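Novice: Let's see this in three dimensions:
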Amino acid sequence: MGRSYIFLILAIILEIIATTFLKKSEQFTKLIPSIITVIGYVATFYFLSLTLRQIPVGIAYAIWSGVGIVFITIIGIVVFKQTPDLPAILGIVLILIGVIVINLFSKMGSH
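Specialist: The predicted structure follows:
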């Protein structure tokens, strides 16, 4: 199971990079950020597919998207000077709580 979580971490990191460069690509008008975006997403889904060998898709996707949302929000704040409002912060907190509940209490996966 440990390898699957390594693949999941790689998928999350690559998705964060790809999404950050998606913003920097300015609707695919800048070549280098566009290339990084496409390569990043392809690699993301490859590693996510490896994750699904052992981790149920619902749990893997919850972790992948939840962690990704948090880090992309932080990058948005720091790099792009985007300030989330209170409803956005509350929504992110609820997503994180959901990921934690799934991982601590779900019998769906053997993790």
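
Novice: From now on I want contacts and neighbour counts done on CA atoms only, so please keep to that.
Specialist: Will do.

Novice: Could I get the full set of helices for the chain?
Specialist: Using DSSP state H, the helices assigned to the chain run over residues 2-24, 31-51, 57-78, 86-105.

Novice: Give the residue farthest from the middle of the protein.
Specialist: Note on the chain: the largest C-alpha distance from the chain mean falls to T29, namely 23.8 Å (Cα atoms, centre = their mean).

Novice: Who are the contact partners of F21?
Specialist: P33, S34, I36, T37 (Cα atoms under 8 Å, 6 or more residues apart in numbering).

Novice: will you turn the residues you listed into JSON lines that also has distance to I75 and neighbour count?
Specialist: Formatted as JSON lines, these follow (distance: Cα to Cα, whole Å; neighbours: other Cα atoms under 10 Å):
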{"residue": "P33", "distance to I75": "16", "neighbour count": "20"}
{"residue": "S34", "distance to I75": "18", "neighbour count": "20"}
{"residue": "I36", "distance to I75": "17", "neighbour count": "20"}
{"residue": "T37", "distance to I75": "15", "neighbour count": "25"}
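
Novice: one more, for comparison:
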Amino acid sequence: MGILLVAGAIVSEIAATLSLRASHGLTRLCPTVLVVLGYGAAFVFLAQALKTLDVGPVYAVWSGLGTIGALVGGVLLFDEGVRVATVAGALLIALGVAVMYVGGGLEH
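Specialist: From the prediction side, this is the model:
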């Protein structure tokens, strides 16, 4: 159950971050509301997940996959450019997350 809560936190955080970009400095109402709701939901999911999972690995997974999701979303939704170094960094983050997950690093 904890992993599903972390997934909810990741999805909420990505949605909020992409809405932040779409809000144009919090000047557009609908994306601004999504920013507040998305980050709020992310922290609620994260707080619930931390009842049963270790904070260090969970935070690493949450922030790492959130970073990758924001990167991919920025490219797909906002036509942002990607450099080789950005892709390499994202792949290293993904590798680190995979190592923690396979090694059981998320569980108490």
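
Novice: could the helices of the first structure go into a markdown table alongside distance to H111 of the first structure?
Specialist: Output for the helices of the first structure, formatted as a markdown table (distance: least, Cα to Cα, whole Å):
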| stretch | distance to H111 of the first structure |
| --- | --- |
| helix 2-24 | 9 |
| helix 31-51 | 13 |
| helix 57-78 | 10 |
| helix 86-105 | 8 |
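
Novice: What residues does the most centrally placed residue in the first structure make contact with?
Specialist: In the first structure, the centroid-proximal residue (Cα atoms, centre = their mean) is G68; its distance is 2.7 Å. Residues near G68 of the first structure by Cα under 8 Å, 6+ apart: I12, I13, E15, I16.

Novice: Of those, just say which sits nearest to P84 of the first structure.
Specialist: Closest to P84 of the first structure out of the contacts of G68 of the first structure is I16 (17.6 Å), distances taken as Cα to Cα.

Novice: What's the match for the closest one in the second structure?
Specialist: Aligned counterpart of I16 of the first structure in the second structure: I14 (TM-score structural alignment).

Novice: coming back round to it: of the contacts of G68 of the first structure, which are reproduced in the second structure?
Specialist: Comparing the contacts of G68 of the first structure with the second structure on both residues aligned by TM-score structural alignment, their matches' Cα atoms under 8 Å, the contacts found in both are I12, I13, E15, I16.

Novice: Narrow these to those that are buried.
Specialist: Neighbour counting over these (16 or more other Cα atoms under 10 Å) leaves I12, I13, E15, I16 as the buried ones.

Novice: In CSV, list the residues you listed along with distance to R53 of the first structure.
Specialist: Putting these into CSV (distance: Cα to Cα, whole Å) gives the following:
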residue, distance to R53 of the first structure
I12, 16
I13, 19
E15, 19
I16, 22
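
Novice: Which one of those is nearest to L50 of the first structure?
Specialist: Within these, the smallest distance to L50 of the first structure is 12.7 Å, found for I12 (Cα to Cα).

Novice: if I look at that closest one, how far off is T51 of the first structure?
Specialist: Distance from I12 of the first structure to T51 of the first structure, counting by Cα to Cα, to the nearest Å: 11 Å.

Novice: cool, K23 of the first structure as well?
Specialist: K23 of the first structure sits 26 Å away from T51 of the first structure, going by Cα to Cα.
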